[in-house]
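[1] predicted coordinates and the sequence they were generated for:
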Amino acid sequence: MSSLRPGLAFDPTPLTEPVDARRVHEHHQAHKASRPRTAGDVIVWVVMALLVPFGLIPVVMLFTDLARLPAGPVIVPVVFGGMIAATVLIISRVRRQVRRDREIRYRLDRFAAANSMTYQSRVANPSLPGMIFSIGGDRITTDALRTVTSPHVEYGHHQYVVRRGKRSTTFRWGYIAIELGTALPHIVLDAVANNSILGTNLPTSFGAQQRLSLEGDFDRYFELYCPEGYERDALYLFSPDIMARFADTAALFDVEIVDNTLFLYTGPGISTVNPEMWAWLFGTVSALQSKVDQWTRWRDERLLEPSAVPADTPVATSVGTPPPSRPPGVAMKGRRLRRGRGNVWIIFGFLTLVALGWFLPLLAV
């Protein structure tokens, strides 16, 4: 039973049914053949080919030194046997993990096909407009499932690497991208539940002057940011009934609206072989879609259709005529939020307090 719209019904059978190891292997080979070989793949093989012989040199030197010891005839076999056992253990665990990863890709691919979705195991530098897709380097999306019918919904994982000098950190996210019927202002709902004492968990921060307080007690769940001048539009889009739906179903997600896409961000674990997780994800998306479908009626009052009033018509003569229609879209001012300084000032203030707490007692002596 495949679903025409996620959340109504879906077929979880491919996630749990027994699989044939031969079919999993064939699926992996087909996927491997379809993936173009990159310069990075060649570099990896060259580096490995060089490391193996050079890695044997210290091992040979170690056993040479051990053999010269009085107890060498006993120590050498023991150490050699221990190294062999450790190597076999590591290789077996790696092979099990590799087989597990291949089986997951096979199951997700069949699950997507059974539920009117497409599956991509790996996408380099995805062209999505969300904030997590334009940061860092080595950007890769994995296990992306996308609905075939419109409005499209995509579920997947994304990772990128941020380098600071010689150090590098890999950040991993899970995301849901929901296609909207029209472009909307850039709005971010920063979930309070996953923030820390140092501030937001999001990779980007926004200026405090763009913060908009929500009605009721919704500020307990989200911090809303919208472009300056779009406060009324944000309150229209996030009316109390829509905010209640987000608080009930998506309070654990960070939310971003950018262009014509609604993003839900969380930790990795979106594309999984757990049927209960997919039931929850589909239910969340369906619940949100039933509310945000009304956003297609929104129009940016800052946009006027150029053809509505002839270019040579004086403004005075247009008074009393029907107002020109506003086309879908967003004025330039509302397309992107202005970024802030992040947690720099919080960290600086914290370090200042620590320094004062350290030096003040010394000054009092």
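    It's in. Residues are numbered from 1 along each chain as shown.
[2] please make it C-alpha for all contacts and neighbour counts, starting now.
    Fine.
[3] for the longest strand anywhere in the chain, buried residues please.
    Scanning the chain for the longest strand, with DSSP state E as the assignment, gives strand 167-191. Judged by neighbour count (16 or more other CA atoms under 10 Å), strand 167-191 contains these buried residues: 171-191.
[4] swap in stretch 222-233?
    F222, E223, L224, Y225, C226, P227, Y230, E231, D233.
[5] dump those residues to CSV, plus distance to S34.
    Shown next, in CSV, are the buried residues of stretch 222-233 (distance: CA to CA, whole Å):
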residue, distance to S34
F222, 43
E223, 43
L224, 43
Y225, 42
C226, 42
P227, 43
Y230, 46
E231, 48
D233, 46
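[6] hang on, the earlier thing: return the list of helices and strands in contact with the longest strand of the chain.
    Counting by 3 or more CA pairs under 8 Å, 6 or more residues apart in numbering; DSSP states H and E, the packing neighbours recorded for strand 167-191 are strand 153-164, strand 222-225, strand 254-266.
[7] what comes into contact with the shortest one?
    By CA atoms under 8 Å, 6 or more residues apart in numbering, the surrounding residues in contact with strand 222-225 are 187-192, 206, 210-214, 251, 337.
[8] surely N260 and H186 touch.
    No: with contact defined as CA atoms under 8 Å, N260 does not count as touching H186 (9.6 Å).
[9] now do the one helix or strand R100 maps to: distance to the chain's middle.
    Applying DSSP states H and E as the criterion places R100 in helix 72-114. Relative to its chain's centre, helix 72-114 lies at 29 Å (CA atoms, centre = their mean, to the nearest Å).
[10] second structure follows, compare the two:
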Amino acid sequence: MPVSFDMSALSAPVDPAVAHREFQERIDREGRRTGARVGMAWSVFQTVVLVAGGGILAALAVVAVQLAFGGEGLNAATVIIAALVVAPLAVARVRSYRTGPDAVEADVYRLTRFAAANGLSHVLAESDPDLPAALFQVGGARVASDVMVAASPRRFEVANYSYETWTARTRMPRSATFAVLESGIPLPAMTIRAASPSDQAGAWAPQPQQTPLPFEGGFGSTFRVFCAVEDADRVRAVLTEPVQTALIALVRHGDVEIVGGSVFFLARRQLRLADVAFWEWVEDLVAMVDAVDDGGVRVGTSADPARRVRREALFDGRRSSRPFVLGCLLPLVVGLAAAALVTAFSH
């Protein structure tokens, strides 16, 4: 059955005072106050380490430039230039502590009203979600946030998800967004993973009994499919050409796992759930699963070009990270150039 959401709440004006009050009431009611304080303390610690580490690296780079241009190494100019290099990073982090909470509260304000308008339940956070996909069996500190659940006409659950893994002695924070839909028919267990090296994979892996199942054409170059050997024919029967085309259009930046009668769509980064494009994506996913339940013959995606553009922007993590990268690299380049000029003219 097609699903269409009332999305007016996602673009409605936000009353900041009401949003703040409701958010504080929610975290108290759901017992998340301690977790919020721990998260803030951890974020502050990360900022201190990041700025201090960046300052040390910047100072070392400045010293190297000074030595290369005939200077004597570490001096007052080294400290001043290094401090100026990391200043934009420090300012950006401090500013995020002022604007970040407001943005979160505004999103919760909108999601609360969106959930009410569409018959969804909404929970701010859920620790260690009990879900059967491989993603939820790895790492620690597992938390689903902004958990939205629909009971009908097709049960589904969406949320952002964070967890941590360890590499040697280094803790690696990881994130994802998932949408899980119940299938109306028995489907073979399978894992479909994006093949592009630009799409950073998470720490989870296909089930041990699953082996690669090759596909040709654009689908085979976009995804790698894994399943048990005995399920190969059933998997090919599900992944018809129309289904392949829809998967390329909707999930080419992520993964799909079918397990226990549920279809998990996994984005490899956290998405903004209060974005209209996210719920348009969920509508398209529901339509695709409906079509698979009906035999996978008529599977299509929206022909609206604006909708496709919004979906691409939703998944384009590189676009959102460019200002941060430029904001860090540009001061470093200017600082090193300044170090070279100051050293050259002082000798």
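    Yes, it's here. Computed from a predicted model, the values in this text were never measured in an experiment.
[11] what does the TM-score come to for these two?
    Once superposed, the chains reach a TM-score of 0.62 (TM-score structural alignment, normalised by the length of the second structure), with 250 aligned residues with a CA RMSD of 3.4 Å.
[12] about what we covered before: now for the contacts of strand 222-225 of the first structure, which pair is the farthest apart?
    Using CA to CA, the contacts of strand 222-225 of the first structure span at most 21.6 Å, a distance reached by A251 and L337.
[13] before we move on, the earlier item: what's the helix holding R100 of the first structure packed up against?
    The helices and strands touching helix 72-114 of the first structure, judged by 3+ CA pairs under 8 Å, 6+ apart, are helix 13-16, helix 21-34, helix 39-67, strand 117-124, strand 137-147.
[14] give me the mean deviation of stretch 97-112 of the first structure from the second structure.
    Its aligned residues in the second structure lie a mean 1.3 Å from stretch 97-112 of the first structure after superposition (mean CA distance after the TM-score superposition for the first structure).
[15] list the buried residues for the helix or strand hosting L329 of the second structure?
    Secondary structure from DSSP H and E places L329 of the second structure in helix 317-345. Buried residues in helix 317-345 of the second structure, counted by 16+ other CA under 10 Å: G327, C328, P331, L332, G335, L336, A338, A339, A340, T343.
[16] can I get the residues you listed in TSV with distance to L10 of the second structure?
    Formatted as TSV, the buried residues of helix 317-345 of the second structure follow (distance: CA to CA, whole Å):
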residue	distance to L10 of the second structure
G327	30
C328	32
P331	37
L332	39
G335	43
L336	45
A338	47
A339	49
A340	51
T343	55
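[17] translate E17 of the first structure into the numbering of the second structure.
    Under the alignment (TM-score structural alignment), E17 of the first structure pairs with A12 in the second structure.
[18] re earlier: now distance to L4 of the first structure too, for the contacts of strand 222-225 of the first structure, in TSV please.
    Formatted as TSV, the contacts of strand 222-225 of the first structure follow (distance: CA to CA, whole Å):
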residue	distance to L4 of the first structure
I187	29
V188	29
L189	29
D190	31
A191	30
V192	33
F206	37
Q210	38
R211	38
L212	36
S213	37
L214	34
A251	26
L337	35
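[19] what segments of the stretch 201-350 of the first structure are helices?
    For the stretch 201-350 of the first structure, applying DSSP state H, counting those that start in this stretch gives helices covering 231-237, 240-249, 275-292, 344-364.
[20] right, so of the ones you listed, which gets closest to P36 of the first structure?
    Nearest to P36 of the first structure, of those and by CA to CA, is helix 275-292 at 30.6 Å.
[21] pull out the buried residues from the closest one.
    For helix 275-292 of the first structure, the neighbour count (16+ other CA under 10 Å) marks 275, 278-279, 281-285, 287-289, 291-292 as buried.
[22] ok, back up a step: compare the helices of the stretch 201-350 of the first structure and give me the one nearest S150 of the first structure.
    Ranking those by distance to S150 of the first structure, with CA to CA as the measure, places helix 275-292 first at 12.0 Å.
[23] what angle separates that closest one from helix 240-249?
    Orientation of helix 275-292 of the first structure against helix 240-249 (axes from the mean of the first three to the mean of the last three CA atoms, to 10 degrees) gives an angle of 170 degrees.
[24] how far apart are the longest strand of the first structure and its match in the second structure?
    By mean CA distance after the TM-score superposition for the first structure, the fitted strand 167-191 of the first structure averages 1.4 Å away from its aligned residues in the second structure.
[25] what angle separates that strand from strand 254-266?
    Using the same axes, to 10 degrees: strand 167-191 of the first structure against strand 254-266 is 120 degrees.
[26] and strand 167-191 of the first structure, how far out from the chain middle?
    Worked out by CA atoms, centre = their mean, strand 167-191 of the first structure lies 7 Å from the chain centre.
[27] one more: stretch 120-134 of the second structure?
    16 Å.
[28] what range does it cover in the first structure?
    Mapped onto the first structure using TM-score structural alignment, stretch 120-134 of the second structure covers residues 117-131.
[29] list the buried residues in that stretch.
    M117, T118, Y119, Q120, S121, R122, N125, P129, G130, M131.
[30] who are the contact partners of the nearest residue to A201 of the second structure once chain neighbours are set aside?
    Nearest non-adjacent residue to A201 of the second structure, counting by CA to CA, 6 or more residues apart in numbering: R268, 6.6 Å away. Counting by CA under 8 Å, 6+ apart, R268 of the second structure touches S175, A176, T177, D199, Q200, A201, G202, H253, G254, D255.
[31] what residues are up against the counterpart of the second one in the first structure?
    Alignment note (TM-score structural alignment): A176 of the second structure maps to W173 of the first structure. Residues counted as contacts of W173 of the first structure (CA under 8 Å, 6+ apart) are H157, H158, Q159, Y265, T266, G267, P268.
[32] could you tell me how far the second one is located from S150 of the first structure?
    If I follow you right, that is H158 of the first structure. Relative to S150 of the first structure, H158 of the first structure is positioned 23 Å away (CA to CA, to the nearest Å).
[33] mind checking which of these two has more residues around it?
    More crowded of H158 of the first structure and S150, by other CA atoms under 10 Å: H158, with 24 against 12.
[34] so what's A228 of the second structure closest to, chain neighbours aside?
    Excluding the flanking residues, the one nearest A228 of the second structure by CA to CA, 6+ apart is Q210, at 4.4 Å.
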